[in-house]
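**Student:** turn this into a model:
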Amino acid sequence: MKLVRYGAAGSEKPALVDSAGQLRDLSAHVTDITGETLGDAVLDRLRAIDPESLPIVEGDPRIGACVGKIGKFLCIGLNYSDHAAETGADIPKHPILFFKANSAIVGPYDDVVMPRGSTHTDWECELGVVIGKTAKYVSKADALDYVAGYCIVNDVSERHFQTQLTGQWTKGKSCDTFGPTGPWLVTRDEVPDPQALGMSLDVNGQRMQTGNTATMIFTVAEIIEHLSQLFTLHPGDVISTGTPPGVGMGIKPDPVYLKKGDVMELRIDGLGTQRQKVSQDD
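**Tutor:** Next up is the predicted model:
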């Protein structure tokens, strides 16, 4: 099942994608796609609905982030060995964790707006994992049972803010619009193996990133196990699991960064596509 939120920012409505690719409104069944509606019981109820019985969403509405009222926006750094190598970093012994401010979250086709003075804004195509039920002290063997579904995340990063402003990576990861999420929340029953998903990112039509979740250092299950030993994961929390090689800062000999007017296009097998145009605050 592919769940979607559509409409103006802050007023999104829930929908699902039918077999023909049309949006079908779910407002009569749930008020939104949030942590409150991501448990197995509610998802099973939605899955049992005949899509043909749902109203078609007319026109070409804006698509919002596929999860509303996201709790924690957790990100894993340097989780692909070849990406760690391109940045000159050592392979981490444990998942590297940083947080992205929820105010960074936007829809998958919304503009990415570089902050004032930014010259080092970069792209990162990532697999997003959406938690569906409360997870505390979870084992790797059971970890995927706590997943509601998967989505695409663009972990947009301002590298100067991230590495040169004293403090945590969060400074360069949390700028407004730096968290495009969606378009779909694909429920876990449609993603039998989250470690076998091809992914790519283009900038202005040029392929920059090509990868596969099979090359993650820490698998989705290992990440959930690790994080749940440290703190409780709640329904509606999102984990962005790291990016493959091909980011702008890793290009040799001269890194390449985004500029006003650039267009990013992201794809992950079975999870749809994203497209963002880049603009910049004055």
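**Student:** contacts and neighbour counts: CA atoms only from here.
**Tutor:** Fine.
**Student:** secondary structure class for the spatially most central residue of the chain?
**Tutor:** For the chain, the residue sitting closest to the mean C-alpha position, by C-alpha atoms, centre = their mean, is residue 153 at 2.2 Å. Classification of residue 153 by DSSP: H, G, I helix; E, B strand; the rest coil places it in strand.
**Student:** and this one, please, so the two structures can be compared:
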Amino acid sequence: MKYGRVMYESRVHDVVEVDGKVQLRDGRLLDEQEVEWLAPVEPQTIFTLGLNYADHAKELSFTSPLPEPLVFFKGKNTVNGHLGKTVRPNDVEFMHYECELAVVIGKSAKNVNKEDALDYVKGYTIANDYAIRDYLENYFRPNLRVKNRDGCTPVGPWMVEKDDIDDPMNLQLRTFVNGQKTQEGSTKDMILGVAELIEYLSSFMTLNEGDLILTGTPKGSVDTKVGDEVVTEVEGIGRLVNTIVGE
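**Tutor:** Below is the predicted model of the structure:
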């Protein structure tokens, strides 16, 4: 089952996907363009992984394993919905997408072993974690402006229940810019998988229901311009559409 959240007739609705349509609780079926999309869950803490795909790390000239995972936080202000718009600042030269599998935590988790980690997952969704390279100090001390601008992280449109994904570590990821495929990879190439990330994070802090873990992106991130339509896809979950606009 695929679950989502939309704004319709001035109200927030929890919805499900039925035959490509958006179904309200009263049974009405709507086209995706008839609603304003919200993230499928109201995020609490948002964790973002950097350099968690071997090919992407190599692309950025990191040839040796990192001593520990590169993790940083994102604010709720960054979250944007399906079919939403993301602002490209006028003064930047390199703003790129990052197609990512996002993990939705389903219950409180502390000191969880990786063997039990998936028991704490509610489901999975798609995130497009835009980054502005112009603002990057270095990969180990990412400037807040790189990934914390308002609306710079489209999420959705759907959350797929955990049990509907056979293997989260074998999903294809693809990005299309104006219909042209620019990025392709697989979650099997993550350095730390979903279970290992939950084990690591829960070893020093409590994960709570609604927390999101953005698990990183494979190689292939390219610059995006005002007017570009960016589509990020994760196998078994769907496609997330976003448009770049100017200030």
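**Student:** hang on, the earlier thing: how about the contacts made by whichever residue in the second structure pairs up with the residue nearest to the centre of the first structure?
**Tutor:** Under the alignment (TM-score structural alignment), residue 153 of the first structure pairs with residue 127 of the second structure. For residue 127 of the second structure, the contact set (C-alpha atoms under 8 Å, 6 or more residues apart in numbering) comprises 98, 99, 100, 101, 102, 153, 154, 155, 156, 214, 232, 240.
**Student:** roughly how far apart are the nearest residue to residue 127 of the second structure once chain neighbours are set aside and residue 115 of the second structure?
**Tutor:** Spatial nearest neighbour of residue 127 of the second structure, excluding adjacent residues (C-alpha to C-alpha, 6 or more residues apart in numbering): residue 155 at 4.4 Å. Going from residue 155 of the second structure to residue 115 of the second structure by C-alpha to C-alpha, to the nearest Å gives 27 Å.
**Student:** of the two, which one has the most company?
**Tutor:** Neighbour totals were compared for residue 155 of the second structure and residue 115, and residue 155 leads with 31 against 10 (other C-alpha atoms under 10 Å).
**Student:** any buried residues in stretch 164-178 of the second structure, and which?
**Tutor:** 165, 168, 169, 171, 172, 173, 174, 175, 176, 177 (16 or more other C-alpha atoms under 10 Å).
**Student:** so what corresponds to the second one in the first structure?
**Tutor:** Using TM-score structural alignment to pair residues, one finds that residue 168 of the second structure aligns to residue 194 in the first structure.
**Student:** does that match really touch residue 213, like I thought?
**Tutor:** Yes. Using C-alpha atoms under 8 Å, residue 194 of the first structure is in contact with residue 213, at 7.0 Å.
**Student:** helices along the second structure, start to end?
**Tutor:** Secondary structure of the second structure, counting by DSSP state H: helices at 54-59, 144-147, 194-202.
**Student:** can you check which part of the first structure the shortest one sits on?
**Tutor:** If I follow you right, that is helix 144-147 of the second structure. Under the criterion TM-score structural alignment, helix 144-147 of the second structure matches residues 170-173.
**Student:** the matching stretch against the second structure, how far on average?
**Tutor:** By mean C-alpha distance after the TM-score superposition for the first structure, the fitted stretch 170-173 of the first structure averages 1.6 Å away from its aligned residues in the second structure.
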